[in-house]
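based on what follows, work out the 3D shape:
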Amino acid sequence: MIEAKNSITEIWLAGGCFWGVQAFLSRLPGVIHTEVGYANGNTQNPTYEDVCRRSTGHAETVYVKFDKTKIAMEKLLDYFFRIIDPTLLNRQGNDIGIQYRTGIYYKNPEDRENIESYINGKQASYKGKILTEVLPLDNFYKAEDYHQEYLDKNPNGYCHIDLAILNEIGKE
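Reported below is the predicted structural model:
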C-alpha cells in the first residue's frame, strides 16, 4: 500500500547514544526511515570525534520519517519516553555529556504546540522535572556510515536501551 504523501512527516529525537534509539525507533510500526546524526550544534559537518571531544554542542539524534496514519506523533513520543529518562540532564544510561541530552526537534512549527502539550501532560508521571528540550531543528548532519544501523551490524554492541520493550509493543 502506498502512503498518502501528506501523511508522511518527520521528527528528530535525541535520547542518549543514538545506536539504541535508532534500533528501537526503526522497528516501530509506521516508521518508514531512520538515520542517525548530530543535531542543533554550533559547528558544521562535525565528526563523531568532534561531538565527543570538542565543544560542538550537538546532540546524538535520530531522524525519524513516519506515516502519521499508522503511528501518531503522540504514540511515537509515548514509545520514545519508554526508552529515555527525560529527567536526566546530559546523560542516558552510562553515557554522560551534552551530546547525550534528550531532545525533540521539529521543522513544522505546528508540531511545537503538540509536543509541548504532550510533555506537559507527561510531567505528572515523573517526580523530577522533565528536562527534554523541545526546539526547532537548527541543523542536522548525518553521522558516519559505520554508525548507521550500528546494532544491526553489531548485534552485541553497547546499548543502554532494553530492546525487549519491542516485544511488549508488538502485543499492544
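
can we go C-alpha only for contacts and neighbour counts from here?
Will do.

can you give me the helices in the protein?
Assignment of helices within the chain using DSSP state H yields the ranges 18-25, 48-53, 73-83, 109-122, 150-153, 165-170.

what would the ones you listed look like in TSV with mean neighbour count and distance to residue 100?
Below are these laid out as TSV (neighbours: other Cα atoms under 10 Å; distance: least, Cα to Cα, whole Å):
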stretch	mean neighbour count	distance to residue 100
helix 18-25	24	9
helix 48-53	14	10
helix 73-83	16	13
helix 109-122	14	19
helix 150-153	15	17
helix 165-170	11	21
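
here is the second sequence; please produce its structure so I can put it next to the first one:
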Amino acid sequence: MDKKVEIMTVGGGCFWCIEAVFNELKGVEKIVSGYSGGNAPGKPTYREVCSGLTGHAEVVQVTFDANTISYKDLLIVFMTSHDPTSINRQGADIGTQYRSVIYYHDIGQQEVAELVIKEVASYYDQPIVTEIGPLEAFFEAEDYHQNYYANNQTQGYCSFVITPKLSKLRKMHADKLK
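This is a model prediction of the structure:
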C-alpha cells in the first residue's frame, strides 16, 4: 500500500515531552519541534518564546503515514498524554507558550479535532481548554531542541517529567507503538 503522508501540528506544554511521545508511535515519520500561534514579527527564538511576549506556543509538527496511523488516533494519543484541562501550563511549566493547542492544516483536520475533544472529554474531571485554530505559520526551533529526549534521557527534566509520560503512553496505547 502506498504511503499517505500527512502533517499535524500540536502543542501540549514543553515540546520535548510531546516529541518524545510521538517518536514512540508506528507511522510517525518525522517530528520537528517549533513555535506557532504567535504574532511577533520574524522567526522567534526559544528565549523570546519563553518570555511569553511572542504569543507563540511550543509545538511539534508531525509527519505521519495516515495508512499506518490516523490523524484521529494521533490526536487521541496527544489528548491523553498531557493535561488538556490546564490553561497555559503543564506541570511546573507555566505560561502561554505551554498552552494546549491543535493547529489544523485543513477543514478535515478541524472537524476531527473537534470530534476528538468531545470524545475524550469524559476522561477528565475538568473541562478541556485545548485551543483549536488554523495553522498560520510554523517556525522550527533551534537544533538543540530537536530529538531532545533521545539525546538527553539522563537529564533531570527528562527523567522526572518525560519518562513517566512515556510509561503512561506504553500502558494506554501499546497497540500503536513501534
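
TM value for the aligned chains?
After superposition, the two chains reach a TM-score of 0.91 (TM-score structural alignment, normalised by the length of the first structure), with 169 aligned residues with a Cα RMSD of 1.6 Å.

I'd like the helices of the first structure laid out as TSV, including distance to residue 9 of the first structure.
Formatted as TSV, the helices of the first structure follow (distance: least, Cα to Cα, whole Å):
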stretch	distance to residue 9 of the first structure
helix 18-25	15
helix 48-53	27
helix 73-83	9
helix 109-122	10
helix 150-153	24
helix 165-170	21
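
and these: which comes nearest residue 2 of the first structure?
helix 73-83 (19.7 Å; Cα to Cα).

and that closest one, which stretch of the second structure?
Alignment note (TM-score structural alignment): helix 73-83 of the first structure is matched to residues 71-81 of the second structure.

same check on stretch 124-134 of the first structure?
Against the second structure, stretch 124-134 of the first structure falls on residues 122-132 (TM-score structural alignment).

gap between the matching stretch and the chain center?
Mean-position distance between stretch 122-132 of the second structure and its chain equals 15 Å (Cα atoms, centre = their mean, to the nearest Å).

any chance you could map the strands in the first structure?
For the first structure, the strands defined by DSSP state E cover 8-15, 31-39, 59-67, 91-92, 95-96, 102-106, 133-136, 140-142.

pick the most deeply packed of these.
Highest mean neighbour count among the strands of the first structure (mean count of other Cα atoms under 10 Å): strand 59-67, with a mean of 26.

residues in contact with it: which ones?
3, 7-18, 21-22, 25-26, 30-41, 51, 98-103 (Cα atoms under 8 Å, 6 or more residues apart in numbering).

average gap between it and the second structure?
Mean deviation of strand 59-67 of the first structure relative to the second structure after superposition (mean Cα distance after the TM-score superposition for the first structure): 0.5 Å.

chain center to that strand: distance?
With Cα atoms, centre = their mean, you get 5 Å for strand 59-67 of the first structure.
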